[in-house]
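# here are the coordinates; sequence isn't available:
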């Protein structure tokens, strides 16, 4: 009996040591044009923007975080996210300064280019490295610092899987992504083959000139996943300002309204309907508008439910 108990205890001890060793092994992930190695899982992480913060929450990483930035300044905090962050402090309403991150004694910053960082700005992977703050960059945003392919939903999945590796919660990340892929496949199975994808325009903001998503923004991937085509697919940018002339000329059949900030979605739709210049646009004539909250129109866990909403608007008879 004694020897059996001793062997069992020894086996448990060996298992614990091996598990601890696995957690202690360095992990390297690809972030834009860099390889980043993490000797251990971050313990004082900060995320920027609502969608990146939701990726952290989807992986249940609240206990590894000391706060978040860049949400209330854009008025994108909703009840679902408010419940998720609970007692975590917002350290900066918009982009954080280097001092904000250092003041929180952060060891990890999850951000992106134009999602908390600007090329050549004060807060970048290079400026934070001397202080021991490692950065993982949102994949969609890499177009601002390197050449990359047009995005697909895999960009968001890769970010979740990489966060899983960084924080040593790979199983949780893989389960999430498997579930999202299954939901996406079910949506696309309902849509089936589309001979003539509806022409879609993403209207973020702006009256004199619209701010929209071009070829490299995640809405292009979402629209395509829902069986549509972004009329700004030929604009070699992620999120950018364009003129109204090409919008009118390309005559979108559906307009996606990104809902956030001071101007409401209803006000944006009213502007489009009241302006005589837009009266012949099919989407305006037929009142075909889809409203997506900012958190659904940027890379994150809510993209899949947004794709379902887009598919229903594009192909009501199939969904």
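Sure thing, it's come through. The shown structure was predicted, so the numbers you read here are calculated from the model rather than taken from an experiment. Residues are numbered from 1 along each chain as shown.
# From now on I want contacts and neighbour counts done on CA atoms only, so please keep to that.
OK.
# Run the chain-centre distance for the helix or strand encompassing residue 179.
Using DSSP states H and E, residue 179 sits within helix 170-191. Relative to the chain's own centre, helix 170-191 is displaced by 16 Å; criterion: Cα atoms, centre = their mean, to the nearest Å.
# Skip ahead from that helix and say which helix or strand is next.
Next along from helix 170-191, by DSSP H and E: strand 199-203.
# Can you tell me what sits against the helix holding residue 179?
59, 157, 160-161, 163-164, 225-227, 304, 307-308, 311, 315, 318-319 (Cα atoms under 8 Å, 6 or more residues apart in numbering).
# Restricted to helices, list those residues.
157, 160-161, 163-164, 225, 304, 307-308, 311 (DSSP state H).
# Can you add neighbour count and give the residues you listed back as CSV?
Listed next are the ones in helices among the contacts of helix 170-191 as CSV, based on neighbours: other Cα atoms under 10 Å:
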residue, neighbour count
157, 22
160, 26
161, 21
163, 22
164, 20
225, 22
304, 21
307, 26
308, 20
311, 24
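# Give the helix, strand or coil label for residue 68.
strand (DSSP: H, G, I helix; E, B strand; the rest coil).
# so it makes contact with residue 54?
No. With contact defined as Cα atoms under 8 Å, residue 68 does not count as touching residue 54 (10.5 Å).
# show me the contacts for residue 208.
Taking Cα under 8 Å, 6+ apart, we find residue 208 in contact with residue 243.
# Assign a three-state SS to it, would you?
Using three-state DSSP, the structure places residue 208 in coil.
# just residue 283 next, same as before
Once three-state DSSP is applied, residue 283 turns out helix.
# ok, now the one 4 residues further on?
The three-state assignment at residue 287 reads coil, by three-state DSSP.
# try it against this one:
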């Protein structure tokens, strides 16, 4: 396995090999009924010191613990530890506050592309603590699994705090996260960076987009099972369980899509895939990875997989890494595209 593939693959499976299970998924109707109407909330101006319920994470970036954090003042310089987090902050008008971004592994959001281009890129891959500290930020914001002591990690919450850098871990990236946690992150970040009105406007936009996704599901649509394929080359097929990615699994449940391997940890064999026979296969595309067209061709030419329903019925869809694994609003773009391909074009 190449170094790039090992690093990227860890980005998907680190938590699932150390944690157990995923939260139960609601069906689309129940999930939508439970969505709070954020647009009716009154925007209140934040006062400091500000205390937020957030998280710390173990040194390997896998086991989360709740942590109450007090911020004495609004941070003025930010490092986003991945592309998706930077885009989320840009949506709230924080372009001038971003002093660094890393982990550019997927298709960017065109609506913030110009502002994103102005952010210093600390690393196109995952970024280490030394480089993060060198950017001299007040705070590091992002995906929880990347707050690790490993070479590819930004350093733990405690390590960063020791050198005077605060942290905010996205709730969407933690154990048992659901789509509702996106609203929590938007509200918290709005308070933390004193952009409450911008945050509220964006939260309302997110809710409206999810409403449209749910409304676009055909009447009487039966729920479909899916499986993630991380990489396909020749007869080699890497099947990813997604057990730890409860935010992603819950989001897709709004589309009546259920992860076949949501309760599975560790490696998944081709035999297990054949036995499960999911209705849909989701082929992951990421920057630096193999051309998904070549992977798709190999997948369809693999005689060992020819009995799969998804292959026989041509229910294989390419999904973008940034949209699906940024643990942010980008999942909506992925869902909108997938819905159009899955429900409209067929």
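Yep, that arrived. Model, not experiment: these values are computed from the prediction.
# one step back: residue range for the helix holding residue 179 of structure 1 in structure 2?
Aligning helix 170-191 of structure 1 against structure 2 (TM-score structural alignment) gives residues 196-217.
# can you list contacts of stretch 229-241 of structure 1?
141, 143, 197-202, 209-218, 220, 223-224, 247, 250, 252.
# rerun that using 7 Å as the cut-off
For stretch 229-241 of structure 1, the surrounding residues in contact (Cα atoms under 7 Å, 6 or more residues apart in numbering) are 197-201, 209-217, 220, 223, 250, 252.
# ditto for stretch 20-28 of structure 1
So stretch 20-28 of structure 1 is contacted by 35-40, 165-166, 168 (Cα under 7 Å, 6+ apart).
# Between the residues you listed, which sits nearest residue 242 of structure 1?
Distance to residue 242 of structure 1, by Cα to Cα, is smallest for residue 35 among the contacts of stretch 20-28 of structure 1, at 34.2 Å.
# The closest one - that's part of a strand, no?
Yes. Counting by three-state DSSP, residue 35 of structure 1 is found in a strand.
# Could you tell me how many residues sit around the counterpart of it in structure 2?
When structure 2 is aligned by TM-score structural alignment, residue 35 of structure 1 is paired with residue 68. Neighbour count of residue 68 of structure 2, defined by other Cα atoms under 10 Å: 10.
# now swap in residue 54 of structure 2 and tell me
Neighbour count for residue 54 of structure 2, taken as other Cα under 10 Å: 19.
# Disregarding flanking residues, what is the spatial nearest neighbour of it?
Leaving aside its sequence neighbours, residue 54 of structure 2 sits nearest to residue 67 (Cα to Cα, 6 or more residues apart in numbering; 5.1 Å).
# ditto for residue 183 of structure 2
Per Cα to Cα, 6+ apart, closest to residue 183 of structure 2 is residue 203, 6.3 Å.
# Looking at the alignment, what corresponds to residue 169 of structure 2 in structure 1?
By TM-score structural alignment, residue 169 of structure 2 lines up with residue 137.
# can you check residue 314 of structure 2 too?
In structure 1, residue 314 of structure 2 lines up with residue 287, judged by TM-score structural alignment.
# what's the answer for residue 89 of structure 2, then?
Using TM-score structural alignment, residue 89 of structure 2 sits opposite residue 56 in structure 1.
# what's the closest non-adjacent residue to that match?
Residue 56 of structure 1 sits nearest to residue 62 (Cα to Cα, 6+ apart), 7.1 Å away.
# Can you list the residue ranges for strands in structure 1?
Per DSSP state E, structure 1 carries strands over the ranges 27-31, 34-38, 45-48, 65-69, 90-92, 108-113, 116-117, 134-137, 199-203, 211-213, 229-230, 239-241, 254-259, 289-293.
# With distance to residue 265 of structure 1 added, can I get the ones you listed in JSON lines?
JSON lines is the format used below for those (distance: least, Cα to Cα, whole Å):
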{"stretch": "strand 27-31", "distance to residue 265 of structure 1": "34"}
{"stretch": "strand 34-38", "distance to residue 265 of structure 1": "38"}
{"stretch": "strand 45-48", "distance to residue 265 of structure 1": "24"}
{"stretch": "strand 65-69", "distance to residue 265 of structure 1": "24"}
{"stretch": "strand 90-92", "distance to residue 265 of structure 1": "25"}
{"stretch": "strand 108-113", "distance to residue 265 of structure 1": "25"}
{"stretch": "strand 116-117", "distance to residue 265 of structure 1": "24"}
{"stretch": "strand 134-137", "distance to residue 265 of structure 1": "29"}
{"stretch": "strand 199-203", "distance to residue 265 of structure 1": "10"}
{"stretch": "strand 211-213", "distance to residue 265 of structure 1": "14"}
{"stretch": "strand 229-230", "distance to residue 265 of structure 1": "20"}
{"stretch": "strand 239-241", "distance to residue 265 of structure 1": "18"}
{"stretch": "strand 254-259", "distance to residue 265 of structure 1": "5"}
{"stretch": "strand 289-293", "distance to residue 265 of structure 1": "7"}
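# most tightly surrounded among the ones you listed?
Most buried of these, by mean neighbour count (mean count of other Cα atoms under 10 Å): strand 45-48, with a mean of 27.
# Let me see the contact set for the residue nearest to residue 54 of structure 2.
53-56.
# Please enumerate the helices of the stretch 1-150 of structure 1.
2-24, 50-58, 79-85, 98-103, 125-128 (DSSP state H, counting those that start in this stretch).
# Just give me the mean distance for the second one relative to structure 2.
Using mean Cα distance after the TM-score superposition for structure 1, helix 50-58 of structure 1 ends up 1.2 Å from its aligned counterpart in structure 2, as a mean over the superposed pairs.
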